[in-house]
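> okay, structure incoming, though there's no sequence with it:
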């Protein structure tokens, strides 16, 4: 599945099939959350949260792609990500874009 954050596929004519999305709400376990809290005292990257968000983006992207496959799409264009804090140490990640089918050369 071709995934692009631009609104076209270079050199191709496409047919829009519709919006597809995937989302996940994810949190870290208490031990990692406690250590992240301690990290805020000294500064620097909170690696546990970076890992959590990377994993959440991968899950959301896969769910979006699964929706596109169900629509028999060749690609998803105009992909965007959004995030929101649901509660302390939990975040929602949403991936969305437009499922398209390639219908010929431009």
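Sure thing, it's come through. No experiment lies behind these values; they were computed from the predicted model shown.

> only C-alpha atoms for contact and neighbour calcs from this point on.
OK.

> can you tell me which helix in the protein is longest?
helix 47-70 (DSSP state H).

> who does it touch, helix- and strand-wise?
Other elements packing on helix 47-70 under the criterion 3 or more Cα pairs under 8 Å, 6 or more residues apart in numbering; DSSP states H and E are strand 12-27, helix 30-42, strand 75-87, strand 90-105.

> need the contact partners of the third one.
Applying Cα atoms under 8 Å, 6 or more residues apart in numbering, the contact partners of strand 75-87 are 1-9, 25, 65, 68, 91-102.

> mind checking which of these are buried?
3-4, 8-9, 25, 65, 68, 91-101 (16 or more other Cα atoms under 10 Å).

> take a look at this one as well, against the first:
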């Protein structure tokens, strides 16, 4: 599955647009992670616990995007983007979204 953030895929032609596709992940740090992150925020700098959690959540969101696109019969996803939000100040929602397409090599 080819996933790109661009409108076109080099060397390929979009032959069919199948529609919007997305992958959603909602994550919450455990109490230990929140405690460590809270202590780190006092000192300042990167909060590694949250960075690792969000990187993993993005990977899972893309995996779900690819799974959903495959279920639609897509060969690729164009214009892929990420969005994120906070839910109830304890959870993070990560969404990977784009347009599922059929591709043909030129």
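Arrived safely, thanks for sending. Predicted, not measured: the structure shown is a model, and the values here were computed from it.

> check the mean deviation of the longest helix of the first structure from the second structure.
The superposed helix 47-70 of the first structure is, by mean Cα distance after the TM-score superposition for the first structure, a mean 0.7 Å from where its aligned residues fall in the second structure.

> pretty sure residue 92 of the first structure contacts residue 53?
No: contact between residue 92 of the first structure and residue 53 fails when scored by Cα atoms under 8 Å: they sit 9.0 Å apart.

> identify the contacts common to those two.
By the contact definition Cα under 8 Å, 6+ apart, residue 92 of the first structure and residue 53 are jointly contacted by residue 26.

> from residue 1 of the first structure, how far off is the counterpart of residue 104 of the second structure in the first structure?
Aligned by TM-score structural alignment, residue 104 of the second structure pairs with residue 103 of the first structure. Going from residue 103 of the first structure to residue 1 of the first structure by Cα to Cα, to the nearest Å gives 15 Å.

> same thing with residue 10 of the first structure?
Distance from residue 10 of the first structure to residue 1 of the first structure, by Cα to Cα: 15 Å.

> try residue 15 of the first structure
15 Å.

> my guess is the match of residue 104 of the second structure contacts residue 14. True?
Yes: between residue 103 of the first structure and residue 14 there is a contact under Cα under 8 Å: 5.3 Å.

> the two - which one has more neighbours?
More neighbours surround residue 14 than the other of residue 103 of the first structure and residue 14, with 18 against 11 (other Cα atoms under 10 Å).

> what about the more buried one, distance to residue 52 of the first structure?
Residue 14 of the first structure is 35 Å from residue 52 of the first structure, by Cα to Cα.

> for residue 72 of the first structure, same thing?
Taking Cα to Cα, one finds residue 72 of the first structure at 30 Å from residue 52 of the first structure.

> what do you get for residue 15 of the first structure?
35 Å.

> next one: residue 90 of the first structure
Counting by Cα to Cα, the gap from residue 90 of the first structure to residue 52 of the first structure is 9 Å.
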